[in-house]
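>>> no sequence for this one, just the structure:
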């Protein structure tokens, strides 16, 4: 034979392959149908009322036999064995024609249009587990073990912001007045690695002035951790120079550190800074909720920063119990002000003393 295969030749090959698979899987029933005998009473095909067509293919009889408007496969579906490699190839074809997105139910609804598979749902699920592309598309990343917390986050500090993480966010565009160009402003976030309190400063540029304003109000930190930004790397020299000009005795009397240690995350690895990156996300969400889409001035932006700072520092750090006799949850404001602060409750309600 030469040339391309015709539709009749392909259909004849399919019938031969399916008939051979049926004869192997249902040998007793197939032999009984060939000889015109009744099926054994213990046969699984008894309720399907099988019969052989002119190609020797075993088909199921149903109540739609006289519906000549329907195709032959819908009136007399071909019975397919559960464990045969033929059904696996047929399911594979329908599964790939559906671009690997058809679910089990949808594939099961398509296949019975021509075939009736014994335990068809289980056969479809078995192939979905074997499909290499579905394995790749549905693969989930492995969950690595969490690394131990850095030592600087586990040290006992005498005050908040002794161990500090710092990061920038922005820019935020502010208006300067009629006829004046808009200016970029940045959010400089400091977070205490122990109490998880935050301090938000508005930076007019990516320099170290925001750090000095934080130091004036929160005290000189012992250790600072940040990402590998050029503005942070350039600030190391200025921080060391600042400490040299301090009175050592005054520093010791105020329980400050004897020096500032700066730690930088590895380059191009923002996941190392999760301790301050998660605070940046919370701060930006609170700021955008306060500002909306309106134009703001420098003063309005700074007010929004302080409002977001108060909101974040009043978040509970411990489990909020519903029992009336349990104490109120611990918040970062307890380390900063000795009370819950924020907008949760007036001061008279907060009677628990959290001071060491």
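Arrived safely, thanks for sending. Just so we're clear, the structure is a prediction, and the values are computed from it rather than from any experiment.

>>> rest of the way, CA atoms for contacts and neighbours
OK.

>>> can you give me the helices for the stretch 101-250 of the chain?
Assigned by DSSP state H, counting those that start in this stretch, the helices in the stretch 101-250 of the chain fall at 104-110, 120-130, 132-137, 209-218, 230-233, 235-244, 248-253.

>>> a markdown table for these, including distance to residue 23 and mean neighbour count?
Putting those into a markdown table (distance: least, C-alpha to C-alpha, whole Å; neighbours: other C-alpha atoms under 10 Å) gives the following:
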| stretch | distance to residue 23 | mean neighbour count |
| --- | --- | --- |
| helix 104-110 | 24 | 15 |
| helix 120-130 | 19 | 17 |
| helix 132-137 | 30 | 11 |
| helix 209-218 | 83 | 15 |
| helix 230-233 | 76 | 15 |
| helix 235-244 | 82 | 14 |
| helix 248-253 | 93 | 12 |
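
>>> for residue 18, which of these is the nearest?
helix 120-130 (16.0 Å; C-alpha to C-alpha).

>>> take the one below as the second:
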């Protein structure tokens, strides 16, 4: 071989001057290694500008675009002078050091990256070879220069990672070069919080910059004049081939010793005024002085009944203490039911709890609304007061220290608590307790609408439907009752499932049962015709012996009316019939293979793969012989995937034993 190198062969077929024709001619250029990418960038920019003008694919191009395109076509043949050695290493050299140098740059109209291998042999000779290049146009959406430089850095680090993975060379060191000090500041400052655009790309850079050997010295600064990627970002016309010397051989300092490389500027921390720095968000928690121990006590109970009882006992204790330390002690000692709490005490405790909740949730409403003794008085004040609040649609009123619904039903003939429900906030622990314990559990774990209707018999929750739905969805009892059995995509048919089933019973048994079945559905046959085959004779004998065992006296008249005569014909007549039956059977088998078997390709259900059961999953083991509430819980200890990786059976450990169960007999409660 006279010249072992890469070259460029120019043979672009002319197409119409339209966007479609231009795209077709650009696509004719095959440059997988990006050697001539800088010379393609001007045409990519022209194509992008035509797209921005909203020209249709077959619309004629403007004259200026046609002139620019023809000028590029006239100069393209000059690219045949490009020659790049196919071998990266110099001939007959003993390499002692191999480095990969990756350069990136961006401008307003384009960005690019280029990588070179730098070899040092045993004699100290240095050689640099072009490996891979990229050149892209910038998006039409305006982007700041620092962000474009960061995009170019991402392209650079991805190219370097790909080359290290694909080359068989042992690369001693990988260095990345950029002429943007802003990008270098971003890369070196790993402790600052950046905006999402910058943060995502910095994460990619840090991940691909040799994470096991990551160090800031991998990224270096290079001047624009010594940056070959500057040629890729700005582009060149083919007649400017002479200016691309640095692109094909790399910057001059790569051919010199490391002491002559560009000096590195000081890298300082990114200023707080930088637009890409995410502002600090300070989260504060407001702790009010009005939080009494009783309000804190409300958060410690998981049951509405227990909370009621606790507050009722505290109220009884309070009455006793107040009476004991009353200096006047004019009243008699308080009397209590010795058996336990009364209904009135629990009702008073509920009202006190509601007052505490409303003091926390609706302080402004309590301050604005006048406290009244009755709903009639409250309605008069409510209608005569200019009231602005999120509760204004309910026309709230304050009666005996509790905010209730004024509403529009005050003239209806229903109970007072149904006309003027107590208002509760949307998100509060007491609200959840009332929904779950007082209504959802009492109503037998009914659905959202039924529970909401039950709640509104006494309470009005702001955004009640959403609140009830949110709380009901967390009910563990409902999860146990409504958990669905596992399923997986329908598997392929097994070989034995596609074979016809062969019945091994004697033929005379089949005939006997078929005759019995036919008689029960269609009535008794008066005559049965068959040949003299042994099976048919045996069937007739079996029938007669069986009939002989019946109670002849009781059913003699019935058999006589519905008797059946069996006629044996000659063998020749049925031999032709047998051939006909064989032909019909063969025809059926062929049609079954041709017409029905392809239908089995379709999955009528379980058409999509679902998430596999995993080790450690909490499941409910289906037991069809017991009620759902008694089904045992278990932990998945082992999964059994099929050949396609779909888990269809698992090994489950319950409190009593270990089972192997099909996933259709398991209900997933919580994933591991």
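Sure thing, it's come through. Here the structure is a predicted model, which means the values were calculated and not measured.

>>> work out the TM-score between the chains.
Superposed pair, TM-score by TM-score structural alignment, normalised by the length of structure 1: 0.44. Supporting alignment: 187 aligned residues with a C-alpha RMSD of 4.1 Å.

>>> now tabulate the helices of the stretch 101-250 of structure 1 in TSV and tack on distance to residue 13 of structure 1.
Below are the helices of the stretch 101-250 of structure 1 laid out as TSV (distance: least, C-alpha to C-alpha, whole Å):
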stretch	distance to residue 13 of structure 1
helix 104-110	22
helix 120-130	23
helix 132-137	28
helix 209-218	80
helix 230-233	71
helix 235-244	78
helix 248-253	92
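
>>> out of the ones you listed, which is closest to residue 332 of structure 1?
For residue 332 of structure 1, the closest of the helices of the stretch 101-250 of structure 1 is helix 209-218, at 13.8 Å, according to C-alpha to C-alpha.

>>> elements contacting the closest one?
strand 198-203 (3 or more C-alpha pairs under 8 Å, 6 or more residues apart in numbering; DSSP states H and E).

>>> helices or strands up against the strand it packs on?
Counting contacts by 3+ C-alpha pairs under 8 Å, 6+ apart, strand 198-203 of structure 1 is packed against strand 183-192, helix 209-218, helix 298-313.

>>> out of these, deepest packed?
Neighbour counts (mean count of other C-alpha atoms under 10 Å) averaged over each of these peak at strand 183-192, with a mean of 22.

>>> now do it against helix 298-313, angle only.
Angle of strand 183-192 of structure 1 versus helix 298-313, following axes from the mean of the first three to the mean of the last three C-alpha atoms, to 10 degrees, is 20 degrees.

>>> just so I know, which of the helices and strands packed on strand 198-203 of structure 1 lies nearest residue 52 of structure 1?
Residue 52 of structure 1 sits nearest to helix 298-313 of all these, at 75.6 Å, using C-alpha to C-alpha.

>>> tell me the angle the closest one makes with strand 198-203.
170 degrees.

>>> next SSE downstream of helix 298-313 of structure 1?
helix 332-336 (DSSP states H and E).

>>> compare the helices and strands packed on strand 198-203 of structure 1 and give me the one nearest residue 17 of structure 1.
Nearest of these (C-alpha to C-alpha): helix 298-313, 69.6 Å.

>>> which residues of the stretch 301-450 of structure 2 fall in strands?
Applying DSSP state E, counting those that start in this stretch to the stretch 301-450 of structure 2 gives strands spanning 371-372, 397-399, 402-404, 422-424.

>>> what packs against the third one?
Contacting strand 402-404 of structure 2 under the criterion 3+ C-alpha pairs under 8 Å, 6+ apart are the following elements: helix 343-361, strand 397-399, strand 422-424.

>>> turn those into TSV, columns for mean neighbour count and distance to residue 380 of structure 2.
Below are those laid out as TSV (neighbours: other C-alpha atoms under 10 Å; distance: least, C-alpha to C-alpha, whole Å):
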stretch	mean neighbour count	distance to residue 380 of structure 2
helix 343-361	17	22
strand 397-399	26	10
strand 422-424	25	18
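
>>> distance to residue 155 of structure 2 added to the ones you listed, as TSV?
As requested, these are exported to TSV (distance: least, C-alpha to C-alpha, whole Å):
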stretch	distance to residue 155 of structure 2
helix 343-361	54
strand 397-399	66
strand 422-424	57
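
>>> who wins for proximity to residue 470 of structure 2 among those?
Using C-alpha to C-alpha, those put strand 422-424 closest to residue 470 of structure 2, at 15.3 Å.

>>> quick one on the thing from earlier: the helices of the stretch 101-250 of structure 1: which one's closest to residue 51 of structure 1?
helix 120-130 (19.9 Å).

>>> what's that closest one packed up against?
Short answer (3+ C-alpha pairs under 8 Å, 6+ apart): helix 120-130 of structure 1 packs on helix 85-97, helix 104-110.

>>> and of these, who's closest to residue 121 of structure 1?
That would be helix 104-110 among these, by C-alpha to C-alpha, at 6.5 Å.

>>> stretch 225-233 of structure 1 spans what distance, first to last residue?
Counting by C-alpha to C-alpha, to the nearest Å, you get 11 Å between the two ends of stretch 225-233 of structure 1.

>>> now do stretch 110-120 of structure 1
Rule used - C-alpha to C-alpha; the end-to-end distance of stretch 110-120 of structure 1 is 11 Å.

>>> ok, now which ones touch residue 220 of structure 2?
175, 176, 177, 178, 184, 264 (C-alpha atoms under 8 Å, 6 or more residues apart in numbering).
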